[in-house]
Structure formats: structure tokens, C-alpha cells
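[1] Structure, please.
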Amino acid sequence: MAQSSESRAPQLTERLPLTTIIPRAWIGFSKAPWRFVGLTALMLITVSGLSVISRDLQQAEGLWQSTISDLVFVATIPSTLVPLVALLHLADQYLPSIHTAQSIEPAKGRQQLRWIFRQTAALLLLESVILIGGLNTLKIIGALMARQSGVFSAVILIAGGLALILWTLSQTLAIPLLVHHGHRPLAAMEHSRRLVQTNRLKVLALLGLLIGVNLIGLMGAFLGLLLSIPFSALLLMASCRTQTPWVSDSRRNILPT
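    Have a look, this model is predicted:
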């Protein structure tokens, strides 16, 4: 019975609690500011260091330098993904309510984090395959249609491009939902699509808020990003604490506790 109720839960209409994500994010950040800043600093230092090494090796002459440069560049992907997922997981723990995170034993928490890393990597790989496949399909269809009609080819490219953009936007919350709910990749993609479809304007407002926060962070260069990136992670994870209209717990959970 528990499994059936869980499977039906995501089918309910969910609303993003956009009006409360900023106070929730501030509460979460105030609980462990140095952990958030330290993890963000580790991510920025690692990515910046690998990028500098890759660029220097690329400028050097020689086949082995170019090969190592490519390998270092590829290594920036997991080097970014691992601390990013850890940051989202940390944000999920310290957002209200925190008592669920505290009940996790350390060994179990580490095991859960490793599982999240694997599922997130699979999710990104699946989304990349879909996106690259869609772009290549559009390119092939556009080239074939261009032989018959240039106007028709342009219409197909524009329509296909818009479809890919809308699909990409529908996956905005896939990784945060995977971290928060423990979804598998396909379930996270479907949950994100359904949630974005129900809250189109709120998702656009959330993206605008995230862009604004990080633009402000960029004004302070490295030190500004140390605050804007963890706050963005907290905003994303706070958005996963959705409200279901006409459910008794929804009104009680509207305001941060």
C-alpha cells in the first residue's frame, strides 16, 4: 500500500512555492554557511585549475601534450559534477525541515550520496544523448529539405529548435528532483517535465532569479560566486518542496519553519 500511494503522489498537481524559496534558502544557508562556502570553493578551484592546465597544454606543441590536454578537459566534467551534486545534497539536508536529514546515519548518508552521483551521471548522459540526437536529426532533415524548398527547411529547423528548447526547459528541475526524491533518471525527467508544464511562469521566474543571483555574484568575481552558487543550489532544492493544493499538509508547510 505504501508503494502504491508513493507512485500516485507525483500524479497530483504540484505547485512551486516560489514566494517562500528565498526565506527557506536563507534559513538553510545560515545553518552551515562555511560548509556551503567551502564546498563551492573546492569546486571553483578544481574546475579553474583543470581549465588552466588544459589550456596551457593545448598551447604547447606535441601530440602527447594535446592528448593530455583533451583528457584534462574531459576530467573537468566529473570534477564539476561531483561537488555540484554534493552541494545540492547538502542544500537538501539543511533546508527546512532538517530533522529528516539528521536522522540519516553517516554510513547510510555516504552510500546515498554515491547512489545520487551514479544516477545523476546517468541522467546527464541520457539527456545529452537526446539533445545531441535531436540536433543531429534536425541537421539531417534540414539538409534534405533544403534540396526541395529552402523556406520549408527553415520552418522545420525553427520548429525543431523551439521543440528542443522547450524540452531543455522542461528538464530544468530534473537533477534537483532526483536528489530530493531519490528518483531514477527517467522518473526524474518525467517529474520535471510535469512540474514545469504545470508551473511555466513560476519556472521562468525561478530561472530569472537564478540568473540574477549569479550575475550579482559575478560582480564580486570569485568571492561573489562563493555566495551566489550555494544560494542558487538552495533555491533549486527549495523549489523541490512543492505544495499540493487542497492537501492538509500543504498549508502547514507553506511558510518556512
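[2] Could you use CA atoms for every contact and neighbour count after this?
    OK.
[3] And for residue 130, the neighbour number?
    15 (other Cα atoms under 10 Å).
[4] please give me the structure for this one as well, since I'd like to look at both together:
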Amino acid sequence: MAHSSEPTTAMGRERLPLSTVLPRAWRGFTSAPWPCVGLSGLILSSAAGLGTLARELQANSSAWIRHSGDLVWVLSLLVPLILMLGLLRLADTLLPSTGPDDCDVPQAKERIPWLLRQSVALALIETLILLGGITTLRGLGTALLAHSGVLAAVALLAGGIALTSWTAGQVLALPLLIHHGHRPLAAMEHSRKLVQQNRLKVLALLGLLVGLNLIGLMGACLGLLLTLPLSALILMASCRTQTPWRKD
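    Below you'll find the predicted structure:
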């Protein structure tokens, strides 16, 4: 099965439809609230339950039990990631089609194994780049500190800003991968271009997501059952971009 691997920015400058993401997200949520809440509950319970079990096993005096605790710790990261992928894919199917591009997206039942492989590859690539950048900054700061503390501080500040900018530029990579069927590198490039063209809107989007989930943390974190699916719907609605001379 062929999948799109080129970012759609070739059509022109893409505009993030920030003014319409909340109405779209709410309509998507009300069309299937219980599957959304159920998946959110599974994400939270798997993360908390497996993480707690991993800590208990790692504190055991037996070596093989400690090793099994390491395995459970890996599962505590992998299982919520898979469930989050399912939540994003569900959100993508709940949102209405907005143009001819959406008609080319393969059906969910045909794409889930492919999406899982590509999403894991994307997570690994971004993690390696981030860890490599942090390691490089630490080594550079240590080397420069022996000659000049001011120079080391300037280099760390500049490198930190560059690394933060790169990280912010990848905030839409996974949603774009899911919606457009991109390969990991194409999704990263599409996200970078989209963020670069909509800096202020992306900052507003991040502020909206952070504020929404801070509200969800109230009430013994039960609000996350609602704010997690709404966040997923907002992210997937952000992939329905607008281009000049085309109505959304």
C-alpha cells in the first residue's frame, strides 16, 4: 500500500486553523464521547499501574525480579504510547473531512500496523536527536568552561534556544504522520515548516493544550479523562490546514 511521504506544503503556505479547532474538537468529542473517555482511562491507568509495579519490582532484593521490573518499566512507556496513538487515530476519524486531501487518507483498519511502526520510528528518531543535542551541549559547555565561563554560558544559551526551537517545531509531527500518512522524516519536515509559518498560532495552541490539561489535573486528575481526548482532537484538527485561495 502506498503512503504519502511528501509534505503537503508544496501546495503553498499552510495556515493553522486555530479559530476552528475548538468547535471541531467539541463536535468530534460529542459524536463518540465514551470511546474517547475509555481510551483516556486506559492510558492513565496503564501508565500509573505499570509504573508503580515497575518501582516495586526494581526495589526487590532478587536480581531476576529487578530485571523483570526493568521490563515492566519499558512497558510503562510503550503501552501508553500505543494507546495514545490509538486515541489520536480515533480523533482523526471523528473529525469531519475538510477537503480532497482527506479523501486520500487510508482507512484506519488498513493503517494501524503501519502507523505503529512509523510512530515508534518517529519517537526513536526524535529522542536520539534530542539526547544527542543535550549531550553535545554538555560536552561543549564543559570544554569551553576551561577557557571562559562567559563563552561557555553564551554557547549553552544559544544551543539551548536552538534545541528548544527544534523541539517546538516537532510538536505536530506525530499528528501529521497519522493524518497524512507521512514517513517519519517527512512528518518532521512538514511539522517544522508548519510551525515556522505559524509561530504565534503554534504558541497559542501549546498554551491552550497546557492550560486545558492543567485544568484536567484538578479533581484527583479525573479531569484528564476529558481533557486528554479533547487535546487529541485539537491536535488532529490542527492538521486540517488552510492554504491560500482555498476555503477550509
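[5] Now the helix or strand hosting residue 24 of the second structure on the first structure. Mean distance?
    Using DSSP states H and E, residue 24 of the second structure sits within helix 18-31. For helix 18-31 of the second structure, the mean deviation from the first structure after alignment is 0.5 Å (mean Cα distance after the TM-score superposition for the first structure).
[6] Equivalent analysis for stretch 125-143 of the second structure, please.
    Compared with the first structure, stretch 125-143 of the second structure is 0.9 Å away on average (mean Cα distance after the TM-score superposition for the first structure).
[7] May I have the residues that are in contact with the residue positioned nearest the centre of the second structure?
    What sits nearest the mean C-alpha location of the second structure, by Cα atoms, centre = their mean, is residue 174, with 5.1 Å. With contact taken as Cα atoms under 8 Å, 6 or more residues apart in numbering, residue 174 of the second structure is in contact with 119, 122, 187.
[8] hmm, back to that, tell me the residues of the first structure aligned with the following helix or strand past the helix holding residue 24 of the second structure.
    Next in sequence after helix 18-31 of the second structure, counting helices and strands by DSSP H and E, comes helix 33-58. The aligned range for helix 33-58 of the second structure in the first structure is 33-58, by TM-score structural alignment.
[9] And stretch 128-143 of the second structure, by the same measure?
    Under TM-score structural alignment, stretch 128-143 of the second structure corresponds to residues 129-144 of the first structure.
[10] Now find how far off-centre the matching stretch is within its chain.
    Centroid displacement of stretch 129-144 of the first structure relative to its chain, using Cα atoms, centre = their mean, to the nearest Å, is 24 Å.
[11] got a list of contacts for it?
    By Cα under 8 Å, 6+ apart, stretch 129-144 of the first structure touches 153, 154, 156, 157, 160, 161, 164.
[12] Which positions in it come out as buried?
    131, 134, 135, 138, 139, 142 (16 or more other Cα atoms under 10 Å).
[13] Please pull up the equivalent of residue 194 of the second structure in the first structure.
    Match for residue 194 of the second structure (TM-score structural alignment): residue 195.
[14] Was I right to think that match contacts residue 11?
    No - the criterion here is Cα atoms under 8 Å, and residue 195 of the first structure misses it with residue 11 at 9.9 Å.
[15] ok, these two, which is more surrounded?
    residue 195 (26 against 11).
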